Structure formats: structure tokens, C-alpha cells
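No sequence on hand, only this structure:
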């Protein structure tokens, strides 16, 4: 997962010794954490946006979504009211374990702090002391490592919701990785996401890999968009990712559809795939999605096993048991769709910690690939 520091800063003290000094401390800690494969970002309040009608809601949402709250309590006699308000909200939402309170020892002492603050852990600093940035950043780094290691900043609810989006993206990437590399696994998906230039696809491949219209994924994405739109618990970038996914799936559905179209069907239809049989998933199990098709591989004893599933709008899924090949004139357009889902996936990984969560509700881990 990707974590965040929320920084509540003083706006009535010299920025060089406080706001920007502590911002540098946090950024140094973030860099050190990245070296340990722990990804943090810095979020700040938006007090500078004077006149914004939803300024408080924006700040509170950022605090809700942050992993660790860092505040500067430096002030003569009584800390800044804005900082105290944000701290109070953070205590209620996050708990003291995920809060780091800093104060300039040359301006205020712990004894001058409100009682409910001074009884908790406070960290003094002096912006004029040499080596202070290194010392403070190490404190933040150690706290972050400890919280991550102890599982205190992993939100099970957000992780569960993230796994649904991961599932939508992975379903598409698994198919494309098999088209380009001949097999599907997380290793091939990583290769696909990291490549700067897509491999050439000259060979034919099973049609069920490319003709999936991801109808149930589209339905799931729309459900999640509704959830994310009515709750402040989810970062706005999550909603943006869902919207991008919905647009991509709808466009891809038109691209691979056999319905009358202005553009030609993008694939050449070739031979039957030996030993492959395609049946309606709905007929096998009424709980399966309406358009689901099960792809079966014939075994030696004349029985079949399910090797994958796909979704296909045509009632008679004749094409799904055949190999197909991308028409030369359509390769660029096909690759544009692959690049599109790659961009969505890479951005999603960037904002959610750089890894996919494989929920056992969706995937049977350790199952042999077909």
C-alpha cells in the first residue's frame, strides 16, 4: 500500500524555521523509507486557499485518509488554533499512535501545552541546531517503519475495497499478458506493465483472450464508483481511476464487438483450437454472470476441466473455440487499448503502494496456469 504523512503547519511563524524546515524533514524521511520499499507521500492542509467553501471538508478528508499525522505545535504560550483543531480531529480519527507532535523548544515548553496534549509524546526540535533535519527525519522514519511493521496503519476496509479494483485491472492484464507472452502470471503482468514498447504479436492466439467484453467487471466498477462518490473515506484519485476503467471497458467492448460497426472487425478468424469446448456459464450455474462463458479443456478420459472464463455478448459463442490473429491494419488500435489499460494500472499502483492485492474471493492462489 501507499502511505501518507499529513503535515499540519504553523502559518504565523517564519516559514524557513518551521513550515519549510519541517517539510524538508518529512521529505528526507520519505526518501529513506522508499529505500526500504515503504512508499510514503506528503499531504498538507490547504489553508492557503482562502475563500474555498469546502476548505474544512478538504482538510478533514486528507486527515481521514492519511497514515501518520505530523503537526508543529510551536507557538508562544498556546499552539495555533488551526493546528489544534486538526490535531483534535486526527486524535479522534487515527489515535495517538499515529500522531507525531513537534515543537520548537526555543518558543514553547511542554508545560505550556494543553493538558491532554502534554501528557502524550512530544518531540522537541531547534531549527538552528546542526544535524537537526537528520535527527528528526530518523524519528519519523523509525515511527513509520514500526507502525507499518505492526500493522497499525493498514486499513483493512480500504485494502478490501482496493482488492475489487485490483481484480478488475488484473482480469484484463492476465488476458493481454497471455496474448503477448504466451502465458499468464503476475511475472508476465509485471513485464507487460514495465515494458516501454509492446512486443510484436505476429502469432495467432485463443479468441477468448481478446473477445472478453468484461461486462461483470464493468458492473462492478459502476458499483464501486457509486460507493466511492458518496463517502469521504476514499481518495478522489480512486474515483478518477474507476471512471477511467469504466471508459476503457466501454470503448473496448465496442472494439471487439461483432455488432454492426463503422470499423472492421479487428481480428482474422483461424482454425479451431484442439480440445477446447465453450459452454454457457449461466447454464452451468445460475449465479454466474449472464454473458459468462466457460472455456473447457478436454482431458484424456473424455472429461473436461475449466481452464478459464470469459464474457461474450453473442448467444452462440462459436468464435471462442477458435484461434484469431490481429489484422495488420488494426494492430495500432489494438495496441492503443493495451497502452490505455497499462497507463490506468500503473497509475493505480502508483497511488496505492505499488502492489496488487490478490483476494482469495477472486483468485485461487497457486493454481496451475493452463
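Structure's in. What do you need? Given the structure is predicted, the values throughout are model-derived calculations rather than measurements.

Only C-alpha atoms from now on, for both contacts and neighbour counts.
Noted.

As a check, name the ranges of all strands in the stretch 101-250 of the chain.
In the stretch 101-250 of the chain, the strands defined using DSSP state E, counting those that start in this stretch lie at 122-125, 205-206.

Figure out which of those is closest to residue 88.
Between residue 88 and these, the tightest spacing by C-alpha to C-alpha is seen for strand 122-125, at 14.9 Å.

and residue 192, how many residues sit next to it?
22 (other C-alpha atoms under 10 Å).

count of neighbours near the residue lying closest to it once chain neighbours are set aside?
Closest residue to residue 192 apart from its sequence neighbours, by C-alpha to C-alpha, 6 or more residues apart in numbering: residue 177 at 6.4 Å. Neighbour count of residue 177, defined by other C-alpha under 10 Å: 24.

picking up where we left off before, with mean neighbour count and distance to residue 116 added, can I get the strands of the stretch 101-250 of the chain in JSON lines?
Below are the strands of the stretch 101-250 of the chain laid out as JSON lines (neighbours: other C-alpha atoms under 10 Å; distance: least, C-alpha to C-alpha, whole Å):
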{"stretch": "strand 122-125", "mean neighbour count": "17", "distance to residue 116": "12"}
{"stretch": "strand 205-206", "mean neighbour count": "21", "distance to residue 116": "65"}
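
want to compare, so here's the second one:
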């Protein structure tokens, strides 16, 4: 997992004394940390709209990147030392600094100040009391200054990591739980889109999350499904997300946005579950064939009679030969009519294709919002992913 250090720079001062010079110091600090035996965190430098395609909304992009950063570093050097007006650092840097202080906390903020362009007393009081790293290239050797700055940055990061401040264990724990639910839902939906012939992989997850609406419509129009693919209930996922929401709300450090996105996921499971129910849309899927000979479904109780956590669980098995079968899918089913048709073949009623596509798109959009909010990647709990109980 790559953890970002967001670098808030300014171009008002010479590149070789500030922006470029400080970035080289930061790279050296990260390089030095990699050489420390007990420090195993991978860090990368991020800034403004770096690596963002097209023409992104700059403010929104920067704020999202700050939200995801583990460390925020700001060049707060005075940019108007020759002016008779009030001395100030770069205004954009100050905006980003204020946002970072609120978003990730002052303890994860490192300010750097070049005193060649102004006295430390020129800084606003609330910033100078944060004990910035102060350097001068006029009073000493540039290499010495670089060594001092890089060591100061590395020391701060090591201290944060050592005392547990660099990572929020509770936040990370809840992220793993949400990621597991999202990946479980993706695992079910991708079987509708891609069928049972492809194994779940990061490449397939990426393909699913990047699929266009026109491709979804084409699949839903052309494909034939067995009941097991499309008759699943989503109450188990809803309940798990509800439990996570309750914990997140009680843990105040998460913030409103985290809880909001999880609630949106939970609401999606409720809406999609309702859309699929017979009482809501009894003709959603139209039966076209009898059962395919190579699939059969069994109750989960056949594998574990004591399992009370998933009383409505069924397992889909694919016959390999007369003696062996392999698990192809699992899911929860309640409606008797659907249970009786788990291995029959169906097609999606054309009048529902557009709405079905909208439900899938809504889930993908919420997932993208979650990834934007949580460092752009999934954290997988390998011990529990897709466990069949």
C-alpha cells in the first residue's frame, strides 16, 4: 500500500531555493526512511493535480488528495519580502494548509520556512507557533541545508509512525470492513456481467468498475442467466453495512463524509433488493429454458448444519464429472418461487433493462466515491474474503 505525502508548494520564489529544492529534500527523506530496517511504510510524493487526467477541478482535486494523504508538507516561506504591505506566504498554500489541519490534523502537518525571504516573525502567529523547519541557503552550505531538512522530515515521520499517529487503526479497520462488503457485491454483480467463466481478479474488478453504460445494456440484453445469478437477496450486505455505520458514527474521528458514503451503499442494497423482489417486479426475469445440466444448487446447511448466521444461504455447484463438483457461487434466497428456479435459464425483461443498468451504475458511482475518499485502493482481508459459511 502506497501512502502519500502531499507537498504544498509555491512558485513565487526561485525554484532552486524553494519548490524544486524542497521537493529534492522530501525525496531524500523518503529514500532515507526506506533504508531504515524497522520502517516498512511505502511513501510517495503527491501534489496539486499531478497524475490527474484531463482538466480536473483543481480545488476539488487538491482537497481530495489532502484527505487521502498521511503527511502534509507546506512551504510557508514569505513571498513578498520586498513589499511594504503585510508579509505573507503564498495564499494557495495557506488555504491548503488550513484544510489539511482540519482534515488530517496538525500533528501530521510539517511546515518549512526559508528565512532568507523574511523573518519568522512575519508569519501569522498561529502558524509560527507550529514550530516550522527553518532553513537558510545564504548562511550555510546548500548540501548541509538539504541534509538538515531531509533528516527533520524523516524524523517527524518516524516519530508519528512509532507513536501510532501516522495511521488510525480504527479507521483502517472500518475501511477493511467496508472494502470487504464492496468487493463481495462486486463479486456478485460481475457474475451477472461477465458470467461464471472468469475468476475474480484485480483486473476483472477494474474492468467492472470502468464498464460503460452501453456495454452494460448490451450484456443485459444479450445474456442469458440462471436464477442463481440474479435472484439473490442483499439483506446480509445491508445488515453488515448498517453495523459498520453504527460503529463509524460512534467513532467521531471518521467525519461525516465517511458515514455518508457507507449509508449510500447501504441504501443502494435496499433499493436494489426491492427492485429485484417478485412483489415489486414479478416479470423482471422471463424463464426461457429448463435447468442446465452442469449446475445444481444445495442449501448451505448441507455443508454446515449449525450455521445460523446465514439461514437462507445456498451454494451453486458445477459438475466436473460424476464424482466431483466445484463451488461456483453462493447467495441468499428467500422467495420460494425463486428458490425453485435457481438453475433455470432466464432473460431480463427488455422493459427493465434501462433501470437495471441504472442500479449497477449507481453502485459503481458510490464505489468510486468511496475509493476517492480512502486513498484510491481496496484493502483486502484475505482471511475472510468471500468466505462461505
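Happy to help now that I have it. Keep in mind that what you see is a predicted model, and the values were worked out from it rather than measured.

TM-score for the pair, please.
Once the chains are laid over each other, their TM-score by TM-score structural alignment, normalised by the length of the first structure reads 0.64; 304 aligned residues with a C-alpha RMSD of 4.9 Å.

So for the longest helix belonging to the second structure, what gets flagged as buried?
Criterion DSSP state H: the longest helix present in the second structure is helix 169-194. By 16 or more other C-alpha atoms under 10 Å, the buried positions in helix 169-194 of the second structure come out as 174-193.

so residue 58 of the first structure sits in a helix?
Yes: with DSSP: H, G, I helix; E, B strand; the rest coil as the criterion, residue 58 of the first structure is part of a helix.

just the helices in the stretch 1-150 of the second structure please.
Secondary structure of the stretch 1-150 of the second structure, counting by DSSP state H, counting those that start in this stretch: helices at 19-34, 58-68, 91-103, 125-128, 142-162.

Sorry, wrong one. I was asking about the stretch 151-300 of the first structure.
Under DSSP H, counting those that start in this stretch, the stretch 151-300 of the first structure gives helices at 156-181, 186-194, 207-210, 215-230, 236-256, 281-284.

what would the ones you listed look like in JSON lines with distance to residue 89 of the first structure?
Output for those, formatted as JSON lines (distance: least, C-alpha to C-alpha, whole Å):
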{"stretch": "helix 156-181", "distance to residue 89 of the first structure": "20"}
{"stretch": "helix 186-194", "distance to residue 89 of the first structure": "39"}
{"stretch": "helix 207-210", "distance to residue 89 of the first structure": "49"}
{"stretch": "helix 215-230", "distance to residue 89 of the first structure": "21"}
{"stretch": "helix 236-256", "distance to residue 89 of the first structure": "20"}
{"stretch": "helix 281-284", "distance to residue 89 of the first structure": "49"}
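
Indicate which one of these is closest to residue 297 of the first structure.
helix 207-210 (13.0 Å).

quick one: that closest one aligns where in the second structure?
Using TM-score structural alignment, helix 207-210 of the first structure lines up with residues 227-230 of the second structure.

want to try TSV for the strands of the stretch 101-250 of the first structure, with distance to residue 136 of the first structure as columns?
Output for the strands of the stretch 101-250 of the first structure, formatted as TSV (distance: least, C-alpha to C-alpha, whole Å):
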stretch	distance to residue 136 of the first structure
strand 122-125	8
strand 205-206	56
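
sorry, back to before: from the chain's centre, how far out does the match of helix 207-210 of the first structure sit?
In terms of C-alpha atoms, centre = their mean, to the nearest Å, the centre of stretch 227-230 of the second structure is found 28 Å from the chain centre.

Quick one: average offset of that stretch versus the first structure, please.
Taken over the aligned residues, the distance from stretch 227-230 of the second structure to the first structure averages 1.9 Å (mean C-alpha distance after the TM-score superposition for the first structure).

Spit out the contact partners of the residue nearest to residue 192 of the first structure.
Taking C-alpha atoms under 8 Å, 6 or more residues apart in numbering, we find residue 177 of the first structure in contact with 183, 184, 185, 188, 189, 192.

Quick check: the gap between the residue sitting furthest away from the middle of the first structure and residue 284 of the first structure.
For the first structure, the residue at maximal distance from the C-alpha centroid (C-alpha atoms, centre = their mean) is residue 301, at 43.9 Å. Residue 301 of the first structure sits 21 Å away from residue 284 of the first structure, going by C-alpha to C-alpha, to the nearest Å.

coming back round to it: of the contacts of residue 177 of the first structure, closest to residue 4 of the first structure?
residue 189 (26.7 Å).

got a list of what the aligned partner of that closest one in the second structure touches?
Alignment note (TM-score structural alignment): residue 189 of the first structure maps to residue 205 of the second structure. The neighbourhood of residue 205 of the second structure, defined by C-alpha under 8 Å, 6+ apart, consists of 186, 190.
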